[in-house]
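Novice: got a predicted structure here, sequence first:
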Amino acid sequence: MICVHAGSISPYREVLDLLQTDNHERFTVLVSDPLSSEGLAPLLKVPHIRVIERSLDQFEEPLPGIDALIVRSATVVTKEALAQMPDLKLIGRAGVGTDNIDVEAATERGVIVVNAPDGNTISTCEHTFAMMMALMRNIPQAHASVRSGEWNRKKFEGAELYGKTLGIIGFGRIGSEIAARARAFRMKVMVYDPFLTAERANKAGVKAALLEDVLEQADILTVHTPLVKETRGLINRTTIARMKKGAFLLNCARGGIVDEAALAAALESGQLAGAALDVFESEPLGDSPLRQMNQVILTPHIAASTKEAQQSVARQVSEEIIAFSEGRTVTHGLNFPHIPGEQFDKIRPFYDLAVKMGKMASNFMRVPVKNLSVSYSGEIAEQDTTLLTRAALKGFFKNRIDSYVNDVNVSYISKERGVSWSEKRSQEETGYQNLISITVEGEDHFFSLTGTSNRDFGLRFLKIDDFSADFQPSEHQLFISHTDKPGVIGSVGQLLGTHDVNIATMHVGRKSEGGEAMMMLTVDKEISSETASALQKTKEINRVIVLEL
């Protein structure tokens, strides 16, 4: 390993001189954050790889000759930082999250971003379980009491895990590992996860349930979801009020999922008996009332900070870089490699259509999903449609998975979540030059969507389940299923008007007179949860789905 240390000349000049004076063909890796030496060991065994340890922050001028960059969470890889390394081909994130990397800017430059999604699973799981046990047995508080000279056994009477119901929100890698340990403690485990099928739940020995049921029945609730629009503030005053009085709450996932003001109020009122947090809305934690509450355990975002986890993530990234340097495929790529503009322009209309169709299917399917299939008809069926199918999957999983989802890693994510996928192509006449159909299969529900695209009228959706339709996907849309009776459309328009929502377009359809009907509205702004709730309460309306495409 080549380690460059500061001396009488600038760090930039030291590294640049090294790159320019070495005439051998090397694959050069810049390690910008401190990493486990054991984890980096695989890189040292490869003769054609050179490793330089130096913080990226020390370079203010372009640094050609860097082929790969390894970072943890400290280094922020911005668009400007990428411009400093014109020869960069790959960024390795020694960890899971990529919040500190501008992935879109990297994609634009043709730089592949990889991470180590499995490296800290066990560490985070064990930390969560340790927090749970400490919370139930008042261990930090008892420790502090004894150290201060007290001996008050009665004050720190705790509760057993045995027989308690553990509610888990999110059943990815970490959630499933926690469930396995909870079962060993003979706890009952209930899980809310939109992608958890009954078959997978049975195999894991847990009970799949609605969010409301998990909230109401859990003695202890732990959160393991991504921080996306749908999960920000998921645990708030309303959801906490549905929890058992005296329940316990843990969050070792992402800051912002729990409304900390609502949590503090619930602890103060006695609605919740205690909480344990490793992540916060703003870090480091500032002047929060949670600091002063004895029934709260706080740790400084250290769930993944173990020697073993750091070795593992460094090793995974090292192995990815070795594979890439030798011309092999990377396993955990987070973005799609650069495609020449002319080539991508040819598939862009269908690519964008597939992504939007996947997003819409995801919004309509709020039940566990088993399979997603994509069918192609017309001229598009003569092409290799693998990329388009992956685009549909990407749209389906976007904002539902705790990682950056794209064409490269979506197949892996789909397999991990137990969602199978398939595609088929047909030359049958449909009346359209090109046609794409998506069918999503749940445990007791199917959803289908058909769309098309051409240069004259752009993207259009033609069918939603059994409803014929003909509308363009737009940024803010609203689907309403209702009984076909006079006055329903007027009631919807009036209600939206009182909520200051302007309707741009409306498309209506029905299965039969007096039967089920639908309307698809394009509106000028995002529909709030309050507006959607008011619509749902309107007589004759069966279902309301807010679509952000």
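Specialist: Thanks, I have it.

Novice: hey, let's count contacts and neighbours off CA atoms from now on
Specialist: Noted.

Novice: what about residue 122, how many residues nearby?
Specialist: Residue neighbour count, defined by other C-alpha atoms under 10 Å, stands at 19 for residue 122.

Novice: residues in contact with it?
Specialist: Remark: with contacts taken as C-alpha atoms under 8 Å, 6 or more residues apart in numbering, residue 122 is in contact with 174, 177, 309.

Novice: quick one: which of these is most hemmed in?
Specialist: Within those, neighbour counts (other C-alpha under 10 Å) peak at residue 309, which reaches 23 neighbours.

Novice: name the nearest residue to that residue, ignoring sequence neighbours.
Specialist: On the basis of C-alpha to C-alpha, 6 or more residues apart in numbering, the spatially nearest residue to residue 309 that is not a chain neighbour turns out to be residue 120, at 4.8 Å.

Novice: go on, residue 260?
Specialist: Spatial nearest neighbour of residue 260, excluding adjacent residues (C-alpha to C-alpha, 6+ apart): residue 281 at 7.5 Å.

Novice: below is structure B, check it against A:
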Amino acid sequence: MAPKVLISDKLSEAAVQIFRDRGIEVDFQPDLGKDKDKLAEVIGNYDGLAIRSATKVTEKILENATNLKVIGRAGIGTDNIDKEAASKKGVIVMNTPFGNMITTAEHAIAMMFAVARQIPEASASTHAGKWEKSKFMGVELTGKTLGVIGAGNIGGIVCDRARGLKMKVVAYDPFLGQEKADKMGVEKVELDELLSRADFITLHVPLTDQTKNILSAENLAKTKKGVRIINCARGGLVDEEALAEALKSGHVAGAAFDVFSEEPAKENVLFNLPNVVCTPHLGAATTEAQENVALQVAEQMANYLLTGAVENALNMPSVTAEEAKVMGPWIKLSEHLGAFIGQMTDDEPIKAINILYDGCASEMNLEALNCSLIAGIMKSINPDVNMVSAPMIAKERGIKVSTTNQEQSGAFEGYVKVTVATPTRERSIAGTVFSDGKPRFIQIKGINIDAEVGEHMLYTTNNDVPGIIGTLGKTMGDHGVNIANFTLGRAVAGGEAIALLYVDGVVPAEARAKLAETGLFNQIKPLQFDVK
């Protein structure tokens, strides 16, 4: 059955057509996002949800999203999505961080010009029939110091444009390395130095606990007298009450805001103050940007629903379409390894998971493999767990996850080995992918084997004595269970041995009871794997 996507905000017809061209069923209801009750009522029918900013994806909406796999936000901001609830539900949240970068950066530069030359007030005055040429004395940008808080994608473009305007650019960004700063032609500084030196300050960071009110009353007091402040990033980055006081006192000469702490902003303490330029969140509002992000989100969602490729996800590691092709069997192997461990330890809590990647496996997207493996383990606890929700569930349960990489160390081109620790023991299993693309188990409890993975399997342990093969074969036959593949392994002759049977159906409880009656087996465990 073809995936089904709901578009609940206004996206272009070209974006809608992308879904259709890829064979995805689309329900285009651009005003539905404004009706949260109706959205909650119908969301369970869809595999994907494409939105802009009008749709609010709340925990209540997600509770009803029984089939939802991905939410695509056409744009960069995801404040309107409960990402924690989405992660717990196993829903990928994607955005399009690059589609409107140029537009947003250009708006910040435009706002800087507007506040530097008091263009809106001068325009209003002139429209009113006044000719107040001497009233609107501006300042040049050339030679001035621009302080950029956040030198990432959009901030980096602003830095480039400002240098073209012959401004001196200083940047504060904890993630900006010195080599990158040198390449950008900006001076990397701490926040306090930026505040004291900048003639203009522009913000380009997301709203987080660390950045909320980064321009607080205390930090505004540290700024250079006559500074002008531009915010085209997120409301809440500046203490608006404190900024209003600084504007009234003359310490801050002007401000240009496209975003506000509460939106839509019908009232705000900054409104109607002298030399304050305000626009209604227009940063991404150009024809080109709106089209770009709409097309991009449609492509990303279609790629995920059809190929498993994950791009620009906020709650899961990204996997390109090329990686998805190569890694598909390895992701499946990781899930099988996790499922084996999870089913074997369903009677006691897991304290720690260590994953070893050897050879070619160590060069892959390990975050994605980790997520798949942890999901396999967690499914024994909750069948609804997937790659998105599993890491969060593991973290909530206090499970420590560690990863080790190593170069090729044996006969296999690469393999994955997982070891889990419980309060009483450790369990381990290793696997690889053969040239036929099929995952194989190659080691259990340190004992080497070569076992194909089937939907239904039976795992037994025993002392290495004669008669095990015959007993297993006869018992399965007596109960109508056909054996597709039979794998044996032992540590040493006469020591501990294991058997792994790939069978054509569920092993009945009666058959397992019959095996137990023989007294030959230390452990008898039916296993099930999702091999689709």
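Specialist: Arrived safely, thanks for sending. What you are looking at is a predicted structure, and each value in this text was computed from that prediction instead of being measured.

Novice: TM-score for these two?
Specialist: Counting by TM-score structural alignment, normalised by the length of structure 2, the TM-score of this superposition works out to 0.61. Behind it: 356 aligned residues with a C-alpha RMSD of 3.4 Å.

Novice: circling back: so what does the residue nearest to residue 260 of structure 1 match up with in structure 2?
Specialist: Taking TM-score structural alignment for the superposition, residue 281 of structure 1 sits opposite residue 261 in structure 2.

Novice: do you know how far that match is from residue 81 of structure 2?
Specialist: Distance check for residue 261 of structure 2 against residue 81 of structure 2: by C-alpha to C-alpha, to the nearest Å, it reads 17 Å.

Novice: and those two? Which one has more around it.
Specialist: When neighbours are counted by other C-alpha under 10 Å, residue 81 comes out ahead of the other of residue 261 of structure 2 and residue 81, with 20 against 15.

Novice: doesn't residue 56 make contact with that one?
Specialist: Yes: in terms of C-alpha atoms under 8 Å, residue 81 of structure 2 counts as a neighbour of residue 56; the distance is 6.1 Å.

Novice: would you mind finding the match for residue 68 of structure 2 in structure 1?
Specialist: For residue 68 of structure 2, the residue aligned by TM-score structural alignment is residue 88.

Novice: so is that match in a helix, a strand, or just coil?
Specialist: Of the three states, residue 88 of structure 1 takes coil according to DSSP: H, G, I helix; E, B strand; the rest coil.

Novice: spit out the contact partners of it.
Specialist: With contacts taken as C-alpha under 8 Å, 6+ apart, residue 88 of structure 1 has the following neighbours: 65-69, 82, 111.

Novice: related to what we said a few turns ago, shared neighbours of residue 81 and residue 56 of structure 2, which are they?
Specialist: With C-alpha under 8 Å, 6+ apart as the test, residue 81 of structure 2 and residue 56 reach no residue in common.

Novice: a strand runs through residue 376 of structure 2, doesn't it?
Specialist: No: read with three-state DSSP, residue 376 of structure 2 is helix and lies in no strand.

Novice: tell me how far it lies from residue 389 of structure 2.
Specialist: Taking C-alpha to C-alpha as the criterion, residue 376 of structure 2 is separated from residue 389 of structure 2 by 11 Å.

Novice: quick one: which of these two has more around it?
Specialist: In this comparison of residue 376 of structure 2 against residue 389, neighbours counted by other C-alpha under 10 Å, the higher total goes to residue 376 at 30 against 25.

Novice: which residue in structure 1 lines up with the more buried one?
Specialist: Pairing criterion TM-score structural alignment: no partner of residue 376 of structure 2 within structure 1 is identified.

Novice: what is the burial count for residue 190 of structure 1?
Specialist: Based on other C-alpha under 10 Å, the number of other residues close to residue 190 of structure 1 is 25.

Novice: part of a strand, is it?
Specialist: Yes: according to three-state DSSP, the state of residue 190 of structure 1 is that of a strand.
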